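*Asks:* Sharing a model that was predicted from the sequence below.
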Amino acid sequence: MERMPSWIRQHLAAIRAVVVLTVLLGLIYPLVTTGVAQAVFNGKANGSIVQKDGKDVGSAVIGQLFTDKDGNPVKTYFQSRPSAAGDGYDPTSTSASNLGPEDIVDMLPVPGKKDDEGKPDEGKQSLLTQVCARSKAVGELEGVSGARPFCTPDAVGAVLKVFPFTGKVTRVVSVNQACPAQPFIAEYQGVKVECGKPDEDYSAGRTVPVRGDAGTPAVPADAVTASGSGLDPHISVAYAELQAKRVATERKMDLAKVKQLIQDNTVSRSLGFMGEPAVNVLELNLALDKAS
């Protein structure tokens, strides 16, 4: 019997390999792993769904917002940290902002200018200004100072553009404070500080962030920064304790009882040494509803 040409044998071997691997890795392996997950980790395998009165209200491993239809915090609930995932905690858009510590200069909105969709130009806030604005908002909500280093009193990044780049200073602009705002400092090295003009290019200037005298912030870092995934369901114990007085007052509950609920819903470090203790916001708010 005449043997088949080598190229035909090679193609048949390749087809057999595709069929075997498809059945093994595309059918048997997923069925086995799914079956083991359902048998051993049923709740976690199905998304760690949390229920209230028999209805699904969220997931223990995906955060959510506790705001009204206008995006304002619901004062009777503990608030989650900011999220950069879509409009907030969208699992289909999990992401970070990709803004780093050097992102400190805003793109000021130009009055009368419209974007590609015909909407008024809103400019673009730097990460620093976002942090400053969030800190001020949280401070106002919780009745504490929202001041932070490198932030102006009007909650934008305290950043100067100094001209020329080297040599004797002849011009200074507070680039994140659009005119006619009053610059956060009057002078820099004897030169009067100007407010920023939205349609002017300041890229040739030297960037000088100004720390100021805000001291240690009263608002914790996780209250003003988003997690890498944008889906973190936890907040720090410090942020939870900052909110305790407001929640207790709004619910007319004893503050000590609210703090006990925080403690009851605090999870320890992963494996006992990684990270910091944290509070699951959804589970804490459900415990609040049950207690009150």
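*Replies:* Yep, that arrived. It should be emphasised that the depicted structure is a prediction, and the values quoted were computed from it without experimental measurement. Numbers count the residues shown, from 1 in each chain.
*Asks:* alpha carbons only for contacts and neighbour counts from here, please
*Replies:* Fine.
*Asks:* for the chain, which helix is longest?
*Replies:* With secondary structure taken from DSSP state H, the chain has its longest helix at helix 6-23.
*Asks:* Below is structure B, check it against A:
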Amino acid sequence: MERLPSWLRQHLAALRALLVLTVVTGVIYPLVTTGIAQALFNGKADGSPVEKDGKVAGSLIIGQSFTDKDGNPVKTYFQSRPSAAGAGYDLTSTSASNLGPEDVVDVLPVPGAKDDAGNPDTGKQSLLTQVCARSKAIGEFEGVSGARPYCTADGIGAVLKVFPAVGTPTRAVSVNQACPATPFVAVYEGVKVECGKPGEDYSAGRTVPVRGGATAVVPPDAVTASGSGLDPDISVAYADLQAPRIARERHLPLGTVQTLIQEHTTGRALGFMGEPAVNVLELNLALDGKRG
């Protein structure tokens, strides 16, 4: 019997390998892992759904937003932390923002400019400005100070670009405050501070975040997203910050709301790992069981 050409034998071997790997990794492995998950972690494997009035209200292990149809936070509910997963708590886009503490300079939108898709230029907010804006908004929502270090009074990252990068300053620009805004500080080391001009390149300057004298009242988890973007818990400090609003909106004694927070606070993992946390969905469902 005549042997097949070597090129054909190679293609047949590759095809067999493809079929075997498809069956092993695409059929057998998913079935085995799903079976083990269902056997050992039945509730969590199915997403730990929680029902209310016969309908699924959410998940104990996957966070969600408590907003109205326009995306505004509902005043009668505790609010979750921010999420960088898609438009917020999107299971198909679980991720972090991948922005770190060095991300402090905004890209200012250029008036009249458009992006590659033809949409108006919206610029890009740095992580610092995102945190400042969230803190300001939460402060207004909760009736407390939203001020925090390295933030301007209008909720923007308080950052200067100083020229030259080394030596005595001859120019200083508040790069996150677009003209004609008034810079958050008038003078830096004897040099008048300018507002930022959209489209101008300030990369050659030295980046100088200005701490200021503010003390943060809004907790860190209220203004930063979790690594997965799906964290269902908030800190006790953030829950306590929201308690007066909840009590006021639901016509409940503040002590009743604070007791509910305590009842739904979980301790540190293994007694020493992490911090105590409050599951937002459980807390909100418990609130719905109280009459005000």
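*Replies:* Everything's here; your move. Just so you know, these numbers come straight off a predicted model, no measurement behind them.
*Asks:* how big is the angle separating the helix or strand that the longest helix of structure 1 is followed by from helix 6-23?
*Replies:* Reading on from helix 6-23 of structure 1 to the C-terminus, the next helix or strand found by DSSP states H and E is helix 29-40. Taking axes from the mean of the first three to the mean of the last three C-alpha atoms, to 10 degrees, one finds that helix 29-40 of structure 1 is oriented at 10 degrees with respect to helix 6-23.
*Asks:* average offset between helix 29-40 of structure 1 and structure 2?
*Replies:* Relative to the matching residues in structure 2, helix 29-40 of structure 1 has an average distance of 4.2 Å after the fit, by mean C-alpha distance after the TM-score superposition for structure 1.
*Asks:* Could I get the full set of helices for the stretch 101-250 of structure 1?
*Replies:* Per DSSP state H, counting those that start in this stretch, the stretch 101-250 of structure 1 has helices spanning 127-142, 237-251. These are given in chain order.
*Asks:* Among these, single out whichever gets nearest to G86 of structure 1.
*Replies:* Nearest to G86 of structure 1 among the helices of the stretch 101-250 of structure 1 is helix 127-142; the distance by C-alpha to C-alpha comes to 16.2 Å.
*Asks:* buried residues in that closest one?
*Replies:* The neighbour-count check on helix 127-142 of structure 1 (16 or more other C-alpha atoms under 10 Å) flags 127-139, 142 as buried.
*Asks:* in structure 2, which residue is closest to the centre?
*Replies:* Nearest to the mean C-alpha position of structure 2, by C-alpha atoms, centre = their mean, lies A225 at 2.5 Å.
*Asks:* Would you mind measuring from the aligned residue in structure 1 for that one to C151 of structure 1?
*Replies:* Structural alignment (TM-score structural alignment) places A225 of structure 2 against A226 in structure 1. Summarising the geometry, the distance separating A226 of structure 1 from C151 of structure 1, computed by C-alpha to C-alpha, to the nearest Å, is 18 Å.
*Asks:* burial measure for the nearest residue to E122 of structure 1 once chain neighbours are set aside, as a count.
*Replies:* On the basis of C-alpha to C-alpha, 6 or more residues apart in numbering, the spatially nearest residue to E122 of structure 1 that is not a chain neighbour turns out to be P109, at 4.9 Å. As a burial measure, P109 of structure 1 scores 18 neighbours (other C-alpha atoms under 10 Å).
*Asks:* just T182 of structure 2 next, same as before
*Replies:* Once other C-alpha under 10 Å is used to define contacts, T182 of structure 2 is seen to have 14 neighbours.
*Asks:* Any idea how many residues pack against the closest residue to it other than its chain neighbours?
*Replies:* Using C-alpha to C-alpha, 6+ apart and skipping residues adjacent in sequence, the residue nearest T182 of structure 2 is C195, 6.5 Å away. A total of 20 residues lie near C195 of structure 2 under the criterion other C-alpha under 10 Å.
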